[in-house]
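**Student:** With the sequence up front, the predicted model follows.
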Amino acid sequence: MKKIGLCVCYDTKNYGSQLQVLATLKKIEELGYDYEIIRYKKKLTPLFLLQSLPRLINPYFLKSKLNKIKKRKLISKYPDVREKVSIRNKRFDEFVQKYFSKLSQEYYGYRALVKGTQNYDLFLVGSDQLWLPNNMGSKFYNLLFVPDRYPKIAYATSFGVSRIPWYQKNRTKKIFEAV
């Protein structure tokens, strides 16, 4: 039986993401395939930090980070809201534990991730907005870590923006020409 390596947002605190992953898993099971959710953790190396520098001038990336900081500050001011957010996050964690049990070993760093591809027969990326402009460089959600000899499937994935930013058009084009 073929084993599918899934690149999905299973551990985010977002209802749509988690329900989409659950629906994808149910369909894969219904079709009779085995699967594993790939767990990839970036390794902070000097090279990774150097490659990440262009993100500091990416307005989408900066806006996203600033909004997260503002949100955390605002939540910390209100103990009752902080408690409710904590309860909500606990429920998300419980959902992950209950429904997403077929998890890969943790691939720590890009080299480990590439080496881990030998554990699968094909790869599927799925969920809305995984190809956001500030996600494109990770090589994870666009399956660029996967050698060309493996089939790659994108299911219900989008860019999440109506237009690719001007400064990223050439890079995005190159990424998808390679796939």
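**Tutor:** Cool, got the structure.
**Student:** from here on, contacts and neighbour counts on C-alpha atoms
**Tutor:** OK.
**Student:** what about residue 148, which helix or strand?
**Tutor:** In this assignment (DSSP states H and E), residue 148 forms part of neither any helix nor any strand.
**Student:** tell me the contacts of it?
**Tutor:** With contacts defined as CA atoms under 8 Å, 6 or more residues apart in numbering, residue 148 is in contact with residue 179.
**Student:** Look up how far residue 103 lies from it.
**Tutor:** 23 Å (CA to CA, to the nearest Å).
**Student:** helices or strands up against the longest strand along the chain?
**Tutor:** Counting residues, the longest strand found in the chain (DSSP state E) is strand 34-41. Judged by 3 or more CA pairs under 8 Å, 6 or more residues apart in numbering; DSSP states H and E, strand 34-41 is in contact with strand 3-8, strand 103-108.
**Student:** Comparing those, which comes out most buried?
**Tutor:** For those, ranked by mean neighbour count under the definition mean count of other CA atoms under 10 Å, the leader is strand 3-8 at a mean of 22.
**Student:** quick one: contacts of that strand?
**Tutor:** Contacts of strand 3-8 (CA under 8 Å, 6+ apart): 21, 33-38, 117, 119-127, 140-141.
**Student:** Please state the offset of it from the chain centre?
**Tutor:** Here strand 3-8 is found 12 Å from its chain centre; the criterion is CA atoms, centre = their mean, to the nearest Å.
**Student:** angle of that strand against strand 103-108?
**Tutor:** Using axes from the mean of the first three to the mean of the last three CA atoms, to 10 degrees, one finds that strand 3-8 and strand 103-108 are set 60 degrees apart in direction.
**Student:** Give me the buried positions along the next helix or strand after strand 3-8.
**Tutor:** Read in the C-terminal direction, the helix or strand following strand 3-8 is helix 15-30, with elements assigned using DSSP H and E. Of the residues in helix 15-30, those scored as buried under the neighbour-count criterion (16 or more other CA atoms under 10 Å) are 17, 18, 20, 21, 22, 24, 25.
**Student:** Hmm, residue 127 and the third one touching each other?
**Tutor:** Yes: with contacts defined as CA atoms under 8 Å, residue 20 counts as touching residue 127 at a distance of 6.2 Å.
**Student:** if we can go back for a sec, with distance to residue 161 as extra columns, can I get the helices and strands packed on strand 34-41 in TSV?
**Tutor:** Supplementary listing: those in TSV, determined by distance: least, CA to CA, whole Å:
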stretch	distance to residue 161
strand 3-8	19
strand 103-108	29
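**Student:** Which among those is found nearest to residue 156?
**Tutor:** Comparing the helices and strands packed on strand 34-41 by their distance to residue 156 (CA to CA), the top pick is strand 3-8, with 11.0 Å.
**Student:** Next one for the comparison:
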Amino acid sequence: MKIALLTIWHEKNYGAELQAYATIKAIKHLGHCPEMINIHLASKEQPSFLGRIANFIEKLLPASTKFERFWSYYIPKTKKYNSVSELYNDPPQADIYIVGSDQVWNPDITKEYWKMFFLDFGTTKVKRLSFSSSFGIKDWNHPEHVDFVKSALNQFSFVTCREDSGMKLLRDVFGVEATSVLDPTLLFDSYDEFVPNSQIRKTLVYYPLSEDWELTDYCENLAKKLGLTAINTNRKTTIFNKLIWNRVSIEQWVRNIAYSEFVITRSFHGLAFCLIYQRQFAILKSRNDRGTRLDNLLSKLDLQDRIYQNTMELDNAKPWENPIDYSILMPKLNALRKESWLILERIIEKE
């Protein structure tokens, strides 16, 4: 079947790009033909003249070409939609529309694009599904949108959600029963296309979601104490104090985690790839109210003791002295993985 996928992608965000790729990969694995609906949160109908010049220059820089190559090689796409109105006026032809994963149902992230992530475009003949969709928050703070969301979700054949908190929101606010599934990145136990061999190196990898000097200083000092080399896997070099000249590629981001001896991050997908490659890690609490996804996944795997409020609490706990026993953890993750695969296959195939 032809499946059109709508998610948050083309953001130059490692987690967003990898969850998009993993969903495409999973749908292909099940024997279907996926295409990414080619609209981006940053799309504009008419960028200014200076904006077009800046975009042209940016696309030529190594930081951008690394992502452009990834999107070109790994993401099959529909035609480009430059605005929401273009999508609504000429929606892609498909047997199924799927929304997910990631925080596609968080209007604070999707902003003026929020409605389209409830798939209210196209004909009623197209089957609508969500896979691992997430709110990323515990509370719905947009009461003015409740009636619209209820109506839109009633057109879905199946709704699956990534977090238990999201399932509660769907049930309590919108009257929709959903099924819990893993993030699509966790459907796979390796990414050989990115990591041809698993060679552990004496590195401490840290992944700050934005500029975070406290985390940087802490990780650099900790690496010295542990006899490891610190690697910032979100390191960027700039020119003119603004344009990002170079940064880690998506493939190298995965390899950095896969090869590491220890990882520290606030990132959900940083955690996901630690689990995939069975790396030792510590998670720092999110600095915003979007930490439910971290708490939920760690709770499912009985790893609540691996998340810390701050670097001081982390330093006192010294988790590097108490390694995670993956022989105990992996059967739990594999059971969740198997169940999520069965659900994805069933919701696509079922009439």
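**Tutor:** Okay, I see it. Model, not experiment: these values are computed from the prediction.
**Student:** TM-score them against each other, please.
**Tutor:** Between these two chains, after superposing, the TM-score reads 0.64 (TM-score structural alignment, normalised by the length of structure 1); 134 aligned residues with a CA RMSD of 2.3 Å.
**Student:** if we can go back for a sec, relative to residue 163 of structure 1, which of the helices and strands packed on strand 34-41 of structure 1 is closest?
**Tutor:** Of those, the one closest to residue 163 of structure 1 (CA to CA) turns out to be strand 3-8, at 23.1 Å.
**Student:** Let me see the ranges of the strands in structure 2.
**Tutor:** Under the criterion DSSP E, strands of structure 2 are mapped to 2-6, 33-38, 77-80, 96-99, 127-133, 158-161, 179-180, 203-207, 229-232, 236-239, 243-247, 262-265, 281-284, 307-308.
**Student:** Mind picking the two most distant members of the buried residues of helix 15-30 of structure 1?
**Tutor:** Between any two of the buried residues of helix 15-30 of structure 1, the greatest separation by CA to CA is 12.4 Å, found for 17 and 25.
**Student:** Identify the residue of structure 2 aligned to residue 178 of structure 1.
**Tutor:** In structure 2, the residue paired with residue 178 of structure 1 is residue 152, using TM-score structural alignment.
**Student:** what's the distance between its match and residue 117 of structure 2?
**Tutor:** Applying CA to CA to residue 152 of structure 2 and residue 117 of structure 2 gives a distance of 10 Å.
**Student:** So which of these two has more stuff around it?
**Tutor:** Comparing residue 152 of structure 2 with residue 117 by neighbour count (other CA atoms under 10 Å), the higher total belongs to residue 117, at 24 against 18.
**Student:** and that one, what pairs with it in structure 1?
**Tutor:** Matched across to structure 1, residue 117 of structure 2 falls on residue 141, judged by TM-score structural alignment.
**Student:** hang on, its match packs against residue 131?
**Tutor:** Yes: counting by CA under 8 Å, residue 141 of structure 1 does reach residue 131; the two are 6.9 Å apart.
**Student:** number of nearby residues for residue 159 of structure 1?
**Tutor:** The criterion is other CA under 10 Å. On that basis, residue 159 of structure 1 has 16 neighbouring residues.
**Student:** contacting residues around the residue mapped onto it from structure 2?
**Tutor:** The equivalent of residue 159 of structure 1 in structure 2 is residue 135 (alignment by TM-score structural alignment). Shown here is residue 135 of structure 2, whose contacts under the criterion CA under 8 Å, 6+ apart are 102, 103, 104, 105, 106, 166.
**Student:** Next one: the match of residue 117 of structure 2 relative to residue 40 of structure 1, how far apart?
**Tutor:** From residue 141 of structure 1 to residue 40 of structure 1 the distance is 11 Å (CA to CA).
**Student:** Mind listing what's buried along the longest strand of structure 1?
**Tutor:** 35, 36, 37, 38, 39, 40.
**Student:** That strand to strand 103-108, inter-axis angle?
**Tutor:** Using the same axes, to 10 degrees, strand 34-41 of structure 1 lies at 30 degrees relative to strand 103-108.
**Student:** distance of the spatially most central residue of structure 1 from residue 82 of structure 1?
**Tutor:** Geometric centre of structure 1, nearest residue: residue 9, 4.6 Å, by CA atoms, centre = their mean. Applying CA to CA, one obtains 24 Å for the distance of residue 9 of structure 1 from residue 82 of structure 1.
**Student:** still on that earlier bit, of the contacts of residue 135 of structure 2, which belong to helices?
**Tutor:** residue 166 (DSSP state H).
**Student:** Go through the contacts of residue 135 of structure 2 and name the one nearest residue 252 of structure 2.
**Tutor:** Proximity to residue 252 of structure 2 was ranked across the contacts of residue 135 of structure 2 by CA to CA; first place goes to residue 102, at 21.4 Å.
**Student:** Tell me how many other residues crowd that closest one.
**Tutor:** Summarising burial for residue 102 of structure 2: neighbours were counted as other CA under 10 Å, giving 27.
**Student:** Isn't it up against residue 9?
**Tutor:** No: the pair residue 102 of structure 2 and residue 9 fails to qualify as a contact (CA under 8 Å) at a distance of 9.6 Å.
**Student:** Now the common contact residues for the two.
**Tutor:** Listed contacts common to residue 102 of structure 2 and residue 9 are residue 16; contacts here mean CA under 8 Å, 6+ apart.
**Student:** Could you find the counterpart of residue 52 of structure 2 in structure 1?
**Tutor:** By TM-score structural alignment, residue 52 of structure 2 lines up with nothing in structure 1.
**Student:** Could you check how far residue 52 of structure 2 is from residue 245 of structure 2?
**Tutor:** Where residue 245 of structure 2 is concerned, residue 52 of structure 2 sits at a distance of 18 Å (CA to CA).
**Student:** Who are the packing partners of the lengthiest helix in structure 2?
**Tutor:** Determined from DSSP H, the single longest helix within structure 2 is helix 326-349. Judged by 3+ CA pairs under 8 Å, 6+ apart, the packing partners of helix 326-349 of structure 2 are strand 127-133.
**Student:** list the helices and strands the strand it packs on packs on?
**Tutor:** Strand 127-133 of structure 2 sits against strand 96-99, strand 158-161, helix 326-349, with contacts defined as 3+ CA pairs under 8 Å, 6+ apart.
**Student:** closest to residue 56 of structure 2 out of those?
**Tutor:** Proximity of those to residue 56 of structure 2 was assessed by CA to CA; the nearest stretch is strand 96-99, lying at 30.1 Å.
**Student:** Count residues in the vicinity of residue 173 of structure 1, would you?
**Tutor:** Neighbouring residues of residue 173 of structure 1 were enumerated by other CA under 10 Å; the total is 10.
**Student:** go on, residue 33 of structure 1?
**Tutor:** By other CA under 10 Å, the burial measure for residue 33 of structure 1, its neighbour count, is 13.
**Student:** That one reaches residue 26, doesn't it?
**Tutor:** No: with contact defined as CA under 8 Å, residue 33 of structure 1 and residue 26 do not form a contacting pair (10.2 Å).
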